[in-house]
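> Show me how the following folds:
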Amino acid sequence: MGNNRFNGKAIYNPSGKAGEYSDWACNFYTGCSNNCDYCYCKKGVMSHVWSDTPKLKKCFRDEEEAISIFEKELLANLGELQKHGLFFSFTTDPMLPQTIDLTVRAIKICVHHSVNVKILTKRADFAEKFFRPLCSKSALNENLMHIAYTRHVAFGFTLTGHDELESNASSNSDRIEAMKILHEGGYKTFASIEPIVDLKGSLSMINSTVGFCDLYKVGLLSGKKYNWRELRGFMLACTSLESKFYFKDSFISQADLGRTNLPQSCVGRDYDMFNT
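Next up is the predicted model:
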């Protein structure tokens, strides 16, 4: 993003490892009730504002002010957001019962302004009822609205294969079923295979979703050292499948590889899943 980084109250340009995931992101809340053992937000710079219950960021008086500020910041950066899209969220799960209403309102604004949206969640309980009920009672209007949403919204699910580490999240199997439902409904879908707790479990998650997952983003468990030969073997097993993969920098580094000689199914961080 260069030196002209935007750092609004709702919308901003992430940096560091988050910047590798998305050029633009939105955070309305901090904290999360999924209570994952490995969550990076529980440590470091986020730990002082973290809780097991999502809380509206202190810079917002209430949800009405949050959505108002969101719309102003979106319009102020509309050209860049239409080019790069917007990611929800790095500091909470945007589809929790406590966060989903504001997420839905923000996504509706994005779709109206032709901004592509990527939602990353560990929830499955919204999938069957989420977007079509937002449409009007008119069958024609409902169909047009559904087309607009499927054109601009992608759903991602974190899949580790380890429910015991994600005590309050939906099960991995339920997330996989939700992904399938949404993909069959016309939405783009992606999987965050991060963190890799163990290579066998992560490969099982990938094999279980081939055919209804448009992109896999693969990353390591922070602070864990992996065997480079095993990482390369894992990559070869993944890239033999019919799908697209983005391996994060940490994976590439520990596998002692360079991006210039990766298999053809590997894509860069700027890969646009909406235009494929």
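> From now on I want contacts and neighbour counts done on CA atoms only, so please keep to that.
Fine.
> Lys248 versus Leu199, what's the distance?
According to CA to CA, to the nearest Å, Leu199 stands 15 Å off from Lys248.
> and if you look at Ile11?
Ile11 sits at a distance of 23 Å from Lys248 (criterion: CA to CA).
> Please apply the same query to Lys180.
From Lys180 across to Lys248, the span is 24 Å (CA to CA).
> what do you get for Ser47?
Separation of Ser47 from Lys248 (CA to CA) stands at 24 Å.
> Tell me which of the two has more neighbours.
Set Ser47 next to Lys248 and count neighbours by other CA atoms under 10 Å: Lys248 wins out with 18 against 12.
> Not counting sequence-adjacent ones, nearest residue to the more buried one?
Nearest in space to Lys248, with sequence neighbours left out and distances taken as CA to CA, 6 or more residues apart in numbering, is Gly219 at 5.3 Å.
> Wasn't that neighbour part of a strand?
Yes - using DSSP: H, G, I helix; E, B strand; the rest coil, the assignment for Gly219 is a strand.
> That one and Asp198 touch, don't they?
No - Gly219 is beyond contact range of Asp198, at 11.5 Å (criterion: CA atoms under 8 Å).
> Proceed likewise with the subsequent sequence, for comparison:
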Amino acid sequence: MIRKRRDDFCEAVVRKDVINKFEQDAISLAKAEEKRSILLSFTTDPYQQLDIKEQLTRKAIEILHFNGLKVSILTKGGKRSERDFDLLAAKPELSEYGVTLVFTDEKLRSKIEPNATPTSERINSLKKAHELGIYTFVSLEPVWFAEQSLELIDLTHDFVDLYKVGKLNYNKQQKNVDWEVFRKEVIKKLRSYNKNYYIKKDLELY
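Next up is the predicted model:
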């Protein structure tokens, strides 16, 4: 990934024989009695447009569950991801569903995340997953604007089991946030709602 141009990285294609290779890896992990969750996917998105046709994510979930392996999904795909809620709800002990939430301002969201679904759509998907008994989490990362991240907690705390919070890096906007103040405020808010949370190391330092 780090050796690709951005334009090339954004033009996703299906790797040759990827599902068969994935299944062999799953079998090996099952034999090794792997207990950690398999992450789909924390460097790209398992519900990008390509997957509407290919349904590779659905096949991957089926393979992982068949082999008794846990799956943790993180997406900005909104309604597209709801397609597989039946699989996740059927094996709640092996499933986690999370969404990345960054902006409450939709104009900013569309500018910074042009290929992602609207924030409101992702929130609705979270709520549906929770109602189906699926463990839910939110990745509040990267935090662009402290007040918007705090507002997102207010909007979602009733149907989110866990929050993961991390700061913005490698962008000039990070200098506009008082990270020490934000860290204290976000922890205070999450505790007030009695929510489980995880503060990423880059934010813990403040």
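> TM-score of the superposition?
TM-score of the superposed chains, computed with TM-score structural alignment, normalised by the length of structure 2, equals 0.84; 193 aligned residues with a CA RMSD of 2.2 Å.
> picking up where we left off before, show the contacting residues for the residue nearest to Lys248 of structure 1.
By CA atoms under 8 Å, 6 or more residues apart in numbering, Gly219 of structure 1 lies in contact with Ser192, Ile193, Glu194, Pro195, Ile196, Phe247, Lys248, Ser250, Phe251.
> Measure how buried the fifth one is and give me the count.
Same thing as Ile196 of structure 1. Ile196 of structure 1: 23 surrounding residues under other CA under 10 Å.
> Contact partners for it?
Ile196 of structure 1 touches Thr160, Ser202, Val218, Gly219, Leu220, Leu221, counting by CA under 8 Å, 6+ apart.
> at 7 Å what do you get?
Residues in contact with Ile196 of structure 1, defined by CA atoms under 7 Å, 6 or more residues apart in numbering, are Thr160, Ser202, Gly219, Leu220, Leu221.
> The closest residue in space to Asp174 of structure 1 that isn't next to it in sequence and Ser170 of structure 1: what is the separation?
Nearest residue to Asp174 of structure 1, sequence neighbours excluded (CA to CA, 6+ apart): Ala124, at 5.9 Å. Between Ala124 of structure 1 and Ser170 of structure 1 the computed distance is 6 Å (CA to CA).
> more neighbours, those two?
Under the neighbour definition other CA under 10 Å, Ala124 of structure 1 and Ser170 were set side by side, and Ala124 has more, 21 against 16.
> What residue in structure 2 is paired with the more buried one?
With TM-score structural alignment as the criterion, Ala124 of structure 1 lines up with Gly78 in structure 2.
> I'd say its match and Thr119 touch.
No - applying CA atoms under 7 Å, one finds Gly78 of structure 2 not in contact with Thr119, separated by 8.3 Å.
> which residue is nearest the middle of structure 1?
Taking CA atoms, centre = their mean, the centroid of structure 1 lies closest to Leu120, which sits 2.7 Å from it.
> Make sure that residue is indeed in a strand.
Yes - assessed by three-state DSSP, Leu120 of structure 1 belongs to a strand.
> Please tell me how far it sits from Tyr149 of structure 1.
Using CA to CA, Leu120 of structure 1 is found at 16 Å from Tyr149 of structure 1.
> One more: Val197 of structure 1?
Taking CA to CA, one finds Val197 of structure 1 at 33 Å from Tyr149 of structure 1.
> follow-up on the earlier one: narrow the contacts of Gly219 of structure 1 to those in helices?
Among the contacts of Gly219 of structure 1, the members found in helices (DSSP state H) are Ser250, Phe251.
> can you put the contacts of Gly219 of structure 1 in JSON lines and add distance to Leu231 of structure 1?
Converted to JSON lines, those look like this (distance: CA to CA, whole Å):
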{"residue": "Ser192", "distance to Leu231 of structure 1": "17"}
{"residue": "Ile193", "distance to Leu231 of structure 1": "13"}
{"residue": "Glu194", "distance to Leu231 of structure 1": "14"}
{"residue": "Pro195", "distance to Leu231 of structure 1": "13"}
{"residue": "Ile196", "distance to Leu231 of structure 1": "10"}
{"residue": "Phe247", "distance to Leu231 of structure 1": "11"}
{"residue": "Lys248", "distance to Leu231 of structure 1": "12"}
{"residue": "Ser250", "distance to Leu231 of structure 1": "11"}
{"residue": "Phe251", "distance to Leu231 of structure 1": "8"}
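> Grab the two from the contacts of Gly219 of structure 1 that are most spread out in space.
Pairwise distances across these peak at 14.3 Å for Ser192 and Ser250 (criterion: CA to CA).
> Neighbour count for the two, which is higher?
Ser192 (21 against 15).
> got the contact list for the more buried one?
Contact analysis of Ser192 of structure 1 by CA under 7 Å, 6+ apart lists Gly156, Phe157, Thr158, Leu159, Tyr216, Lys217, Val218.
> Now which residue in structure 2 aligns to the second one?
Under the alignment (TM-score structural alignment), Phe157 of structure 1 maps onto Val99 of structure 2.
> so how many other residues sit close to Lys107 of structure 2?
Using other CA under 10 Å, Lys107 of structure 2 is surrounded by 12 other residues.
> Please apply the same query to Arg36 of structure 2.
Per other CA under 10 Å, the neighbour tally for Arg36 of structure 2 reads 11.
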